Structures are given as structure tokens and as C-alpha cells.
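Undergrad: Sharing a sequence plus its predicted fold:
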Amino acid sequence: MSMIRSVNPGALKPDEVAGYVIEPALKASVFAQAATQMPFASANLRIPKVQDGSAAWTAEGTEIGVSDAVIGEIVAPAKAIKSLTFLSNELVADGNPGTLDLIGNGAAREIAAQLDLAAFGATTEHGPAGIESVVGTQALADTSDLANLDDIKALIAQVQASGYSPDVLVATPAVFARLAVLKESAGSNRDLLQPDATAANGYRVAGLNILVSKHVEENRIHIWDSTMVILGVRQDAELVTSTDAAFSSDRTSVRAVARFAIAFPAPEAIGSLTVAA
């Protein structure tokens, strides 16, 4: 049976596309691992923002003071990541069942890379605004020499003082390499990083889950409360093929489309520091 039949346009339902492309992309994306994922199906992801009313100690038999919760809304537009690849018709004609997995995994890696690049950056043409564009985040006044964990702990304290619970630290591979060799004291062989088999890469630092991405800006560390960093995943992903566009070269084109929204509803739940080179 040829693969054309397996993946012709309309043959893959949205839930099938999710299995081949979206789920692998979310597993491969560092940002997706560090954020709260929300499915949505419209042009915008809408996140309610509630400022609680007030409560007070009140004497028995007296009127209770009335206050209203203030309800707002954060609107994050869906942005599309699209990829177009070509396969030789010889490969398609082989009908290997694993070929569709290879196509999906390839598209997933491309989508994950573009998602992380945008999320950890500032602005991306035709894409969402990333963490470096967020105004009002916590920051240390000076760069850190990263000689110990003091600056990271100070940043954690700042975020906690704003009422949030940071649980994630994201850094570049180079910065993680510096963290990985920090010791308890001069001459000690005991690492400051805490081994944790349940953590994403096997370590925690000051209680935070460590995630590493080459798409984080150079010499930057971010910590945040993952409940306040939102990744919207729209439920209309596409994976379709066509033999028309590359007819003259005897190839089949494969188009993948995924749409995401990114929102940072509480900038003060995010802390960032710059590491001295």
C-alpha cells in the first residue's frame, strides 16, 4: 500500500496529526516543558485575569463589607509555524509504515525549534512576543559571576516576594555547564546541583527544575512560576501531502502547520539575570 494513500489531504484527522506532529513537538520543545499548556480552538487564546476582592475579620452580627473581584482578560493571538518538505516518490512508493513517523518527527523537530526560538527571544516576525520582550519581570541590578548560587537564590526570593512560586530554571548549555561544576566549597567534590531522577535533565538547583535550550539568549538565566507562563496549543494542526507542486521533479510535498499562542499573564512571576561572560 503506498504512503500517498496513507497521508493524502483529508486522510489525517486533527487527533491523528496531533499524534504524529504536535505531541512530539511539545515533547521536544523546552519552552513547552516549562510552561502550562492550554488547548484552544479560536483565533485568540483568552486568559481570564482575576484580582481578588478583599476579606476582613468581622464581628458577629455586623454587616460584612462588600468588595468586588476585578476581572480582566489577556488576549494572545494564535501564530502559525509552517514547514514544507519534499520526498522522492520512490520513497513514497515503498509504502514503509515507518515513513509517516519519520515525516512527523522531522516536522515536530522543526516546529519545536521555532517555538523555542520565538519564546526565549524578544520579537519574531509573524510570530509571538517572547520572554525578552516582557516588561515588569524581576531582575538583578548587576550581572552575576555565577561563582555560587547566591544570585539565583536572590532572584528566587524576589519572585516569591511577589507571591509566586518559581519552579523552573532555563539556561543555555554553556551556562548549565558552569552551574554543573559548582562545588560546595573549595576543594570539595560535592556538586551544588541536586541530582533528581524525576527532573527533566536529572538535576535541580535551589529546588528548581533545570531545563536547557540553545535558543535561550546568550548568558541569560530565567526562572519562573510555570503556572504563569502559558503556551496555547490550537487544535487544528495540519499534515498534508501533494504531488502537484513538485510534479516535474517526481516528488511529493509535505506541509505541516501548527498554531500556538504565548502569554505571560504575570510578569512579576518571572525572574531573569545576566551571567558575566
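TA: The structure has been received and is ready for your questions. Numbering: from 1, shown residues only.
Undergrad: Please make it C-alpha for all contacts and neighbour counts, starting now.
TA: Noted.
Undergrad: my guess is Thr123 meets Leu115, correct?
TA: No: with contacts counted by Cα atoms under 8 Å, Thr123 stays clear of Leu115, the gap being 12.0 Å.
Undergrad: for the chain, longest strand please?
TA: strand 251-263 (DSSP state E).
Undergrad: Show me what it packs onto, helices and strands only.
TA: Applying 3 or more Cα pairs under 8 Å, 6 or more residues apart in numbering; DSSP states H and E, one finds that strand 251-263 contacts strand 70-77, strand 79-88, helix 89-94, helix 98-119, strand 230-234, strand 238-242.
Undergrad: okay, pairing it with this:
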Amino acid sequence: MALYTTTAGVSAISPDQIEQLIVLPVQSNSIAFQAATLVTTNATETRIPRVTDDPSAAWTAEGDEIGTSDPKIDDIAVLPKKLAGLVVVSNETVADTNPAADSIVGDGLTRDIARKVDAAFFGSNSAAPTLQPEGLEDQTDATEVTAPTAWADADPFAEAISNVEGLGLGIGSFVANPADALLLAQLKESTTSSRPLLGSDPSNPTRRALQGVPMLVSPAVTAGTVWGIPSTRAVIVRRNDVDLQVDRSAYFTSDRTAIRATMRVGFAFTQPAAIQKISLAAE
């Protein structure tokens, strides 16, 4: 990215550059984007359809009329909320080589935007309901699975998988806090085995798997809780108007440059009962 000044002190940055410097790094760094299904839109509000009741089939004699039935369908209105970040750097830094200038954005704004997306997705918007979308902690109809007071085996996760299979779905990933991920990684298959309870994901050997399901790790998840997420029932809506601006005029008197990034995202949990919240019991 060339951070050079154009008219009125603002740098022109192409959509392709914004894609490479903001959109793709945020999606790569955000665990929420990896655990959910992404929908992109140009609309201010997006309606995500959901089926609340399936149509009904029936055994029918040959030649008889086939009974009709309709699925019950409604939708969830998602209004993406704005995430904005601003960094101010010296013009000496901006005048450095392009890779160094790129790292200002990549190492700062994109990672922080990804952290904020994860904090909202795995958390609650109770402190700022008008500014932040509802997250997993706001889904009161999520299925709760109670584990013992400490992680001891994979039974709670097997229960979560069974719950989701009962709905005709599958868990795309478990997501845990790093502290819980470490404790689970230290568990062994049995008291007489040194083989770890967590296996490896065949599609990604560096990723851990729990009961054959990939386990992702995010500090945004509350310690003592592991989420089981069917990716088809957790949707992230991202507006296409992701923006990146570079402006030298605002801090002209201090010889500094402002770099601003904005991204609008919202969440939809189309079947809350399919979301599994596995939590340690209180001692």
C-alpha cells in the first residue's frame, strides 16, 4: 500500500488494497469468522431466513394424491454495526518502505478489529445494546451442557454432539478459552495412557480436534465455557463498504498521519437451540 497524499491530504486506496489490508486479515485473525458462515451485503439491513418447522412427508400408496405441507419460515433482521479504529503515526514512519507502512495497518488495526469482532460474537451486548450486535452470551435459548467442576473427559462434548445430531445437524467447531484449551490438551485418554485426549484435525494437522470436531481457541470466550457451533446456524453479516482512509491534514501541525479503518458486521443465530454451551459446574 502506498501511503501517499492526494487531494486535501487524503490518500486514495483502491478496493483491492482494502481487501488485502483489512478484509482478508480480519477474517483470518477472527475466530468468529472461522466458526460461522459469512454473508456479505451492500444493504443497510439484511434479512436472514430460517426454517422454524420442516414440511411433513408421508408414506403414500402408488397412484394416490400426495399430501402437501409447507415449511414454517421467518427471518432475522440483521443491522450490521460499525467497528472503527484509528491510529496516528509519525510521517517519518509513513515515509518508510511500503512493507513497513503495510504493517501499521496489518499489525494494528486489523488485529484489533478481529479481536473486537470476537469479543462481540462470543460475548454479550448488554453493556452497549445500541452499538454492538447480540452475541452468543445473549442467546438464552442455547442448549446448556453442564460439565463437572473441572475438565476430566470428553463426555460433555459427546453429549453436545449428540444434541446437535438430534436436530439433524453437526457441530462445525468447538471454541474454547486458551486456559481451557490447555487443560483439555493436558488430559489423557485414561489413567494408564499418555496419549492426549485431544486428537489432531486431519484437514489441518496443526489444529486440535475434540471428539473429531476441530477445536478453535479465542480469549474472547469466557473461561470455563466451550461453545459448540454448527456453522450453518451462526451467520456473520459483513457490509461490503469496508473502508480505509489515510489523512495527513488532521494532524498537520504535529507532522503525523491518521489511518482509519471501518467495518460493519452483525450476527444472526438462526437456531439458538443448536448452539451448545458447555460450561463447568460451579464448585
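TA: Nice, I can see it. Everything numeric in this text was worked out from a predicted model, so none of it was measured.
Undergrad: now what about the TM-score between them?
TA: The TM-score (TM-score structural alignment, normalised by the length of the first structure) is 0.92; 276 aligned residues with a Cα RMSD of 2.2 Å.
Undergrad: With distance to Thr58 of the first structure and mean neighbour count as new columns, can the helices and strands packed on strand 251-263 of the first structure be given to me in TSV?
TA: As requested, these are exported to TSV (distance: least, Cα to Cα, whole Å; neighbours: other Cα atoms under 10 Å):
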stretch	distance to Thr58 of the first structure	mean neighbour count
strand 70-77	22	14
strand 79-88	49	16
helix 89-94	74	14
helix 98-119	46	20
strand 230-234	38	23
strand 238-242	57	22
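Undergrad: Out of those, flag the one nearest Ala258 of the first structure.
TA: strand 79-88 (5.4 Å; Cα to Cα).
Undergrad: Report the aligned residue range of the second structure for the closest one.
TA: Following TM-score structural alignment, the aligned partner range for strand 79-88 of the first structure in the second structure is 81-90.
Undergrad: quick one: that stretch to the first structure mean distance?
TA: Stretch 81-90 of the second structure, aligned to the first structure and superposed, deviates on average by 0.7 Å (mean Cα distance after the TM-score superposition for the first structure).
Undergrad: ok, the most centrally placed residue in the first structure - contacts?
TA: A centroid search over the first structure (Cα atoms, centre = their mean) returns Phe31, at 2.1 Å, as the residue closest to the centre. Residues near Phe31 of the first structure by Cα atoms under 8 Å, 6 or more residues apart in numbering: Leu115, Asp116, Ala119, Phe120.
Undergrad: re the thing from before, which residues touch the match of strand 79-88 of the first structure?
TA: Contacts with stretch 81-90 of the second structure, where a contact means Cα under 8 Å, 6+ apart, come from 108-109, 113, 116, 131-133, 255-266.
Undergrad: And those residues, which of them are buried?
TA: 109, 113, 116, 132-133, 256-266 (16 or more other Cα atoms under 10 Å).
Undergrad: Closest one to Ser69 of the second structure out of the residues you listed, please.
TA: Using Cα to Cα as the measure, the one of these that approaches Ser69 of the second structure most closely is Gly266, at 32.9 Å.
Undergrad: which position in the first structure aligns with that closest one?
TA: Checking TM-score structural alignment: Gly266 of the second structure goes with Ala261.
Undergrad: And its match, how far from Ala76 of the first structure?
TA: 6 Å (Cα to Cα, to the nearest Å).
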